[in-house]
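Engineer: Any chance you can model this:
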Amino acid sequence: MRINSYYLSLIQEMGDPIWKQAVPDSRELEDREGMVDPLGEEKLSPVPGLVHKYPDRALLLVCSECAMYCRFCTRKRKVGRPEMVITDATIRAGLEYLQKTPAIREVLISGGDPLLLSTARLEEILCSLRAIPSIEVIRIGTRVPCTLPMRVTENLVSMLKKYHPLYINTHFNHPAELTPEARQACSLLADGGIPLGCQTVLLKGVNDDPETIRELMVGLLAMRVKPYYLFQADLTRGTGHFRTSISCGLNIMRSLIGHVSGMAVPTYALDAPGGGGKIPLTPSYNVIGKGETDFTSYLGQVFQYPGEKG
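Structural biologist: A predicted model of the protein is given here:
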């Protein structure tokens, strides 16, 4: 386990939503339904530390540590083990693969958390990626704005903005994480011209109710962070006590669509077990007939749209 002093300070009482994300639970040892590698990353890794799942995108792991260890981590199989060790050699192998695979136009660097690297080391990696002509877009996956926001400094942002187009996807799960420190970190990044998105995980006992998710999504938007995904929890072994039903997620989406700004509505998605990729899950609002389609609005009103002519 790892909890830094900042994230520890957000815990108000035993068993609260921050506690559950950070403090080990004995139920992690009792989960027999989960999968060791739920997203099939190992079989999709042509070289160590790189996952090539989609035709034009790849995931490059550049750091083996996080600012705190989430108990629901999809890579629990690697944390604290030799399999998670990332070296200059593994990063170099990943860069060589990207150089030889021009179909990849977008790279997501992750880990661990890339922002735990020194600014100089992170810049070396970004510079190497920018030197590959076929790579157009770089994304960074980081939970640092939420779990260690003081790591985001003017010096870091000054470096990052040299490598546009660069995007950051961060990860907030509960309104209690939207602190003044987190707001300052996101403001620095946004002021540097870096678009921010948030990938939230739906977690039982943490945020599995409409009011909590609505407050979180609206709060993120006010911090200039676009809600991007609301993920159904992965089938990671040791995380069964966090998993909700899909119907729970669909009910939450119904509470958002039409009731808050569309900018604050994420895509509810399931990352298919075995490496099948992300599958969007959306409440049904339509009934398709022969001549027209009936739609139900977020208020329950029924509307019709005519079918094709001729």
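Engineer: rest of the way, CA atoms for contacts and neighbours
Structural biologist: OK.
Engineer: Mind telling me what element the residue nearest in space to the middle of the chain is part of?
Structural biologist: By C-alpha atoms, centre = their mean, the chain has its centre lying nearest to Q199, at 3.4 Å. Q199 belongs to strand 196-202 when assigned by DSSP states H and E.
Engineer: Other residues contacting that strand?
Structural biologist: Here strand 196-202 makes contact (C-alpha atoms under 8 Å, 6 or more residues apart in numbering) with 167-173, 186, 189-190, 208, 220, 224-233, 243-244, 249.
Engineer: One more, please, to line up against the first structure:
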Amino acid sequence: MKQKLLFANITEESNWSDWRWQLRNRIMSSDELDQYANLSVYEKASIQKAIDVFPMAITPYYASLINKDDSTCPIRMQCIPNPKELIKGSGDMDDPLHEDGDSPCPGLTHRYPDRVLLLVTNECSMYCRHCTRKRKVGDNEKVSKDSDIIKAIEYIKAHPDIRDVLLSGGDPFVLSTNRLEQIIRRVREIPHVQVIRIGTRTPVVMPQRITDHLVKMLKKYHPIWINTHFNHPREFTEESARALAKLADAGIPLGNQTVLLKGINDCAFIIKKLAHLLVSNRVRPYYLYQCDLSRGIEHFRTPVSKGVEIMEALIGHTSGFAVPTFVVDAPGGGGKIPVLPNYQLSSTSTKTVLRNYEGVICIYEEPANYNSSCSSTCNVCKGSSALHDPIGLQKLINPNAKMVSLIPEGNRRKKRLKIYKDILHDN
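Structural biologist: A predicted model of the protein is given here:
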């Protein structure tokens, strides 16, 4: 067994299967990498410099998947630091998604109207080299405090529009089952919270964490949704498949968020194979993420056009539920923006010209007489707060809209007009 060859000190099979053992025995220094990768003295020194800035932690399980003789191994590239992480790219930011800026209290981000992100820990079982939260994950000075979590839950209670709470971190599953249950229970007790989601990479990097005890606890708080993070087909093993099966058998809907990474999965064939492995394990490919503008990960980034190219190779060429949504998480807190190939070529009031995945161009005939009466007759619309308080493009599209344009903040023309009015007022 490969794992036993690498970890000769294991005396019982149960040790390898114990997620706490996996955490205690994580590889965290360059000196411990010798048995996983052929490294020169210079390479080890360069890696250690990166570790000094961005901590390294690799579970023995995930380390056992590394191809020791392949410097381009997709497992290795995701877990072993690279000195390129110390190069600051022109677009790099510490907090590209503006999570801290959209935080009404520590550990909570409220960006979208009806959902929030609750960071319950800054620890992970493995520190992915492409992590968007490199600025805080593994930093002992940025530990999630009980008092902060309590304040965040109080904030959620005080805002009845919040119906969806995403627990993330770090990785919530590095918490003890009892500790995690305390948090989930308190969120579930809030009447207006309909859905609890959990983001975790443990099925990929430490599948031993998905224990019967954990699953039994989660089942008590349905609806629970879980998103995991497979980036490459090589990450599927018997252990990861068993972990996913336990969660799916417990009635937990599973999704996957893949990050598009240069040299790892920026290939339509790899993403398609990954999608097929996911759906065969009852996991819905949810998002394909454009790599964020976080500091230290520019060497992983691809052009957005690469993601569009991959979507062209997926849409129509495989089952619709096996196609993720390609998104750019907009810098500055703009949120996730779907990016698709252009299938609508032209449109008039009577016809819309479309193309399909094969390049076939067709015409869709629009209805001769169409008037929407939904807003005036629909009880759901009448009771919707969104109708009475429109946001974004709804301010223009809404039948009762008074606005004729949306002007971005900082618009130069508007600034010039204000300056001119101020001058006239002063005179």
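Engineer: Report the TM-score for the pair.
Structural biologist: Between these two chains, after superposing, the TM-score reads 0.98 (TM-score structural alignment, normalised by the length of structure 1); 310 aligned residues with a C-alpha RMSD of 1.1 Å.
Engineer: circling back: please list only the buried members of the contacts of strand 196-202 of structure 1.
Structural biologist: With burial judged by 16 or more other C-alpha atoms under 10 Å, the buried subset of these is 167-173, 186, 189-190, 208, 220, 224-233, 243-244, 249.
Engineer: So which of the residues you listed sit within helices?
Structural biologist: Secondary structure defined by DSSP state H assigns C186, L189, A190, L220, G249 of those to helices.
Engineer: Can you find the partner of the second one in structure 2?
Structural biologist: The one in question is L189 of structure 1. Here L189 of structure 1 is matched to L247 in structure 2, going by TM-score structural alignment.
Engineer: Was I right to think its match contacts V215?
Structural biologist: Yes - counting by C-alpha atoms under 8 Å, L247 of structure 2 does reach V215; the two are 6.5 Å apart.
Engineer: Can you tell me how far the spatially closest residue to Q3 of structure 2 that is not a sequence neighbour is from R201 of structure 2?
Structural biologist: Nearest in space to Q3 of structure 2, with sequence neighbours left out and distances taken as C-alpha to C-alpha, 6 or more residues apart in numbering, is S64 at 5.9 Å. To R201 of structure 2, S64 of structure 2 is 17 Å away according to C-alpha to C-alpha, to the nearest Å.
Engineer: Mind checking which of those two has more residues around it?
Structural biologist: Neighbours were counted for S64 of structure 2 and for R201 using other C-alpha atoms under 10 Å; R201 has more, 22 against 19.
Engineer: how about the more buried one, what's its partner in structure 1?
Structural biologist: By TM-score structural alignment, R201 of structure 2 lines up with R143 in structure 1.
Engineer: secondary structure class for D148 of structure 2?
Structural biologist: What DSSP: H, G, I helix; E, B strand; the rest coil gives for D148 of structure 2 is helix.
Engineer: do you know how far the counterpart of it in structure 1 is from S64 of structure 1?
Structural biologist: In structure 1, D148 of structure 2 lines up with T90, judged by TM-score structural alignment. According to C-alpha to C-alpha, T90 of structure 1 and S64 of structure 1 sit 12 Å apart.
Engineer: And the two? Which one has more around it.
Structural biologist: S64 (22 against 18).
Engineer: My guess is that one contacts G112. True?
Structural biologist: Yes - counting by C-alpha under 8 Å, S64 of structure 1 touches G112, with 4.5 Å between them.
Engineer: Buried residues in stretch 271-289 of structure 1, which are they?
Structural biologist: Neighbour-count burial for stretch 271-289 of structure 1, counted by 16+ other C-alpha under 10 Å, picks out D271, A272, P273, G274, G275, L281.
Engineer: Now which residue in structure 1 aligns to K216 of structure 2?
Structural biologist: Using TM-score structural alignment, K216 of structure 2 lines up with S158 in structure 1.
Engineer: Understood, closing this out.
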